[in-house]
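# have a look; sequence and predicted model below, questions after that.
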Amino acid sequence: MNQQIFTSLFCVMATTSSAAPTEDVFEAARASCSAAFLERDAAAWQEAAATMIGWGTVEDGDLKRDIDLCLAYGEVIPDADLAAAKAAAEQETPPEPKKPEQLGTIAQDLELFLRRAKSTDANMERLASDIVEDEDFRPEARPERDELEEILVTYVRPLPASRRKANLTAYQALARIDPDNKDYQERIARYAAAIEVESAALERAARGLEKRLIKTTEAFDGSSWSRHPSSPRYQDIRDYITLYLINDGKGRKSLELFVNYTSRDGWLFVENAQLNVDGSTSRLPVSRWFRDNDTEIWEYGSVRGSQAIEIARKIANSDRTVVRFNGQQFYDDFVVSNTDKKVMREMLALWDVIGK
């Protein structure tokens, strides 16, 4: 962080006074900031930064580090404006986030849904979900209703059957438009049953994996970390990125995204790491790097919580991810293997079950 930004952050946090955030509010702001950083979304970053600045001086060291990290993201996000975030935070009434266009009568709802469906950048999956959520939407037979139905049918027909949730939502939306269509109802029942079977199978697989995790427990406080049996046993074997299941000894669990660099040629003195996920680059938000050695050296860092899950999902579902370790003078790249991505997918599936 350059001196000007550091000075600005110090002034912002020193002159603002407000109530400390609740855990839910803090986690929501941190997740928003992380997403803005990964997407290089300046507007979203400024909104999250304004929220954090509005909290004023935070005494908790862990919270303060996360806030400082979020604010520092503004240095690398194009068009991010710390002054604008500060100005928003200083307003008596913080600016409300933009709200989607309000729904009104059924005719107005139909007009709005149809306009969204016909737009060049239509998000049909989101549109179908919004139609399903609008329980009062029961349009009468008219040309506009038929046109919306046709667009939805055109969207859902080529969807692979394996995309069960997307198919289910689309047919539920079609059933809102034409509740008397028996084909829609039959497909809803079919996909709902398939999802239930799949969910049960995933839970059994996740519980089975949970029993096979290799667990290391601290005698001092009972805290533990568990790794997938296919993840590296030793850090000095190879470069890798993986997920660990963390238990703080008091029953609280979280996922940790762990990234490791190793070499026989000497220290890289890693300062930061970057990700290239299918051509989209971002910085891995590791706040501190550690080093150790025997006959080889290894340097490592980690990210926990919602940030870890968000980043891991992108890597696990990518075609190609490259991790770049940036050292004091040199850098080193490695391509995430299919094995490591499979490990991450299975750990995420486990978390979807036990992290509820």
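Received it, and whenever you're ready, just let me know what you need.
# make it CA atoms for all contacts and neighbour counts henceforth
Fine.
# can you map out the helices along the stretch 1-150 of the chain?
Using DSSP state H, counting those that start in this stretch, the helices of the stretch 1-150 of the chain run over 3-15, 23-39, 42-53, 61-73, 82-90, 106-118, 124-133, 143-156.
# got it, and the stretch 201-350 of the chain?
Per DSSP H, counting those that start in this stretch, the stretch 201-350 of the chain carries helices over the ranges 306-316, 338-354.
# most neighbours per residue, which of the helices of the stretch 1-150 of the chain?
Most buried of those by mean neighbour count (mean count of other Cα atoms under 10 Å) is helix 42-53; its value is a mean of 24.
# other SSEs contacting it?
helix 23-39, helix 61-73, helix 82-90 (3 or more Cα pairs under 8 Å, 6 or more residues apart in numbering; DSSP states H and E).
# among those helices, which is nearest Phe334?
Among the helices and strands packed on helix 42-53, helix 23-39 comes nearest to Phe334, with 19.8 Å by Cα to Cα.
# take the one below as the second:
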Amino acid sequence: MKKRKILVIVITALIILTIMTGCPQKNNQIPTLTKISGPSGTINESSSTFSWSGNDPDGSIDHYEYRKDGGSWNTATGTSYTWSGYSEGSHNFNVRAQDDDKHFSKVITWNFVYSIPNCFDLKITVKDVNNKRQKGVEVYLYDDNWNYIETNNTNENGEVIFEELTPSFYHYEVYFDPEKINEEPEYWGAKTIEIIDMDVNNEIFERNLPTITDTFPSENKIPYGEISPIMKTQSTDGATYTLRARFIFDKDKTGSYDYDYTTNEKLVESGIVELEGETYNITQETNMYVVLETKIGGTFCNTDQFGWLNLLPQTNILLLTVSTTPEKGLEIQIEGTNCISPKTMSFNEDEKVEIGVTSVQEKDRSNYIEGMDTRYVFSQW
């Protein structure tokens, strides 16, 4: 009986103890970290990004911490960090995680050595379509991924120098617009080069994209009335190009053009080719500008331009002032194929008169003055 009472008391005590203390606690599991990316070994980059991921099996990660070269721990704002400006030599980068129970993970470490690379210069000599060195050319330099680096202009010798480049592949583009009068400069082409272990890497760029060889109309003398402007082009590298021409006519060159026409595309191989514009009526003094556009990589680029050309229609009203101071007046009879009808004009001593002539040459002051394709006869009275 006594034993039974003692057993009941013990069992009751165990039940009460279990109720009061609950289930036995499990041991906390610390977070785990995994490196995703980051530098290793010897590198030449002065900036590195470290990435990682974390997991807590029995809870959540509260935050991450990092430190550089054994320094103080700092709280990270995410699961990556970019370290820039470290010195030449060996370095290490540590990361750890803390979970919601204040327990830390094991530390993960990146070890690397930063070696400052040797730098070299690049000298580019730019030549035009006539193989002459061209000053004032803009050269744009890019890295191997076409990220812009800088722009320099060629000097009097047609040379441009880019300094302190690390050995790698680079791209450069060449543009030219000496008078800055067109919407965009001429595109002369692009090349890819490799900088190697050499104090100065020398490069020669020769212009070979299609260029303008001639235009119609040309400076000054042009037919009166309707014309179809023509551009003659050529390329020197033997390649096949898709071209089109742009013709601009404007009396005052203000930018609000009187005529602005772009021709249809034309597939052109080596040799001289003509591109013709729409008919345009010229009845007074005007100016012409022409642009040659070449398709490069699916996009038309300005590869040559020419102008502004001053155009004077060839009629009997060309506004050239002729003056004379004879002992007596002169009588001038205008005759020629470009006159609407013969005219007679008289002027007195010391008087200036405007008559319809182009560049006039006086011969011996005896029997005639000749202009361009027009004969001018005079006599004293």
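Received, thanks. Just so it is clear, the model here is predicted, and its values are computed rather than measured.
# fetch the TM-score of the aligned pair.
Here the TM-score for the pair of chains, by TM-score structural alignment, normalised by the length of the first structure, is 0.18; 114 aligned residues with a Cα RMSD of 7.4 Å.
# make JSON lines from the helices and strands packed on helix 42-53 of the first structure and add distance to Ile311 of the first structure to it.
Formatted as JSON lines, these follow (distance: least, Cα to Cα, whole Å):
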{"stretch": "helix 23-39", "distance to Ile311 of the first structure": "8"}
{"stretch": "helix 61-73", "distance to Ile311 of the first structure": "16"}
{"stretch": "helix 82-90", "distance to Ile311 of the first structure": "25"}
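# the ones you listed: which one's closest to Thr154 of the first structure?
Closest among those, using Cα to Cα: helix 23-39, at 30.1 Å.
# returning to that earlier point: TSV for the helices of the stretch 1-150 of the first structure, including distance to Ala175 of the first structure?
Below are the helices of the stretch 1-150 of the first structure laid out as TSV (distance: least, Cα to Cα, whole Å):
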stretch	distance to Ala175 of the first structure
helix 3-15	52
helix 23-39	34
helix 42-53	35
helix 61-73	44
helix 82-90	44
helix 106-118	14
helix 124-133	9
helix 143-156	9
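# of these, which is nearest Glu210 of the first structure?
Across the helices of the stretch 1-150 of the first structure, closest to Glu210 of the first structure is helix 23-39 (Cα to Cα), at 26.0 Å.
# so that closest one versus helix 306-316, what angle?
Angle of helix 23-39 of the first structure versus helix 306-316, following axes from the mean of the first three to the mean of the last three Cα atoms, to 10 degrees, is 40 degrees.
# what does helix 23-39 of the first structure contact?
By Cα atoms under 8 Å, 6 or more residues apart in numbering, the surrounding residues in contact with helix 23-39 of the first structure are 42, 44-45, 48-49, 51-52, 66-67, 70, 73, 77, 282-283, 306-307.
# out of the residues you listed, which comes closest to Ala273 of the first structure?
Ala273 of the first structure lies nearest to Arg283 out of those, by Cα to Cα, at 6.1 Å.
# OK, contacts around the nearest residue to the closest one once chain neighbours are set aside?
Spatial nearest neighbour of Arg283 of the first structure, chain neighbours left out: Gln274 (4.3 Å); criterion: Cα to Cα, 6 or more residues apart in numbering. Counting by Cα under 8 Å, 6+ apart, Gln274 of the first structure makes contact with Thr281, Ser282, Arg283, Leu284, Val323, Arg324, Phe325, Asn326.
# ditto for Ala44 of the first structure
Applying Cα under 8 Å, 6+ apart, we find Ala44 of the first structure in contact with Ser32, Cys33, Ala36.
# I'd like to know how far the second one sits from Ala200 of the first structure.
So that's Cys33 of the first structure. To Ala200 of the first structure, Cys33 of the first structure is 34 Å away according to Cα to Cα, to the nearest Å.
# same question, Arg187 of the first structure
As judged by Cα to Cα, Arg187 of the first structure and Ala200 of the first structure stand 20 Å apart.
# which one of those two has more residues nearby?
Arg187 (15 against 12; other Cα atoms under 10 Å).
# now the more buried one: how far from Leu174 of the first structure?
As for Arg187 of the first structure, its distance to Leu174 of the first structure is 11 Å (criterion: Cα to Cα).
# swap in Val323 of the first structure?
43 Å.
# and for Phe10 of the first structure?
54 Å.
# repeat that for Arg212 of the first structure.
According to Cα to Cα, Arg212 of the first structure stands 43 Å off from Leu174 of the first structure.
# go on, Glu111 of the first structure?
In terms of Cα to Cα, Glu111 of the first structure sits 16 Å off from Leu174 of the first structure.
# try Leu350 of the first structure
Distance, Leu350 of the first structure to Leu174 of the first structure, by Cα to Cα: 33 Å.
# these two: who's more crowded?
Applying other Cα under 10 Å to Leu350 of the first structure and Leu174 shows that Leu174 carries more neighbours, namely 24 against 21.
# what helices or strands is the helix or strand hosting the more buried one leaning on?
Using DSSP states H and E, Leu174 of the first structure maps to helix 164-177. Judged by 3+ Cα pairs under 8 Å, 6+ apart, the packing partners of helix 164-177 of the first structure are helix 124-133, helix 143-156, helix 182-212.
# mind listing what's buried along that helix?
Buried residues in helix 164-177 of the first structure, counted by 16 or more other Cα atoms under 10 Å: 164, 166-177.
# between helix 106-118 and that helix, find me the angle.
Interaxial angle of helix 164-177 of the first structure relative to helix 106-118 (the same axes, to 10 degrees): 140 degrees.
# taking helix 124-133 as reference, get the angle to helix 164-177 of the first structure.
Orientation check (the same axes, to 10 degrees): helix 164-177 of the first structure against helix 124-133 gives 50 degrees.
# also compute the angle for helix 164-177 of the first structure relative to helix 182-212, please.
Helix 164-177 of the first structure and helix 182-212 are oriented at 150 degrees to each other (the same axes, to 10 degrees).
# got the angle between helix 164-177 of the first structure and helix 143-156?
Angle, helix 164-177 of the first structure to helix 143-156, by the same axes, to 10 degrees: 170 degrees.
# ok, now which ones touch Trp225 of the first structure?
Lys215, Thr216, Thr217, Tyr244, Leu245, Ile246, Asn247.
# is Phe249 of the second structure in contact with Tyr289, as I believe?
Yes: at 6.5 Å, Phe249 of the second structure counts as touching Tyr289 under the criterion of Cα atoms under 8 Å.
# compare these two (neighbour count), which wins?
Neighbour count, other Cα under 10 Å: between Phe249 of the second structure and Tyr289, Phe249 has more, with 24 against 20.
# for Gly307 of the second structure, see how far away that one is.
Taken as Cα to Cα, the span from Phe249 of the second structure to Gly307 of the second structure is 10 Å.
# ok, Thr233 of the second structure next?
Going from Thr233 of the second structure to Gly307 of the second structure by Cα to Cα gives 15 Å.
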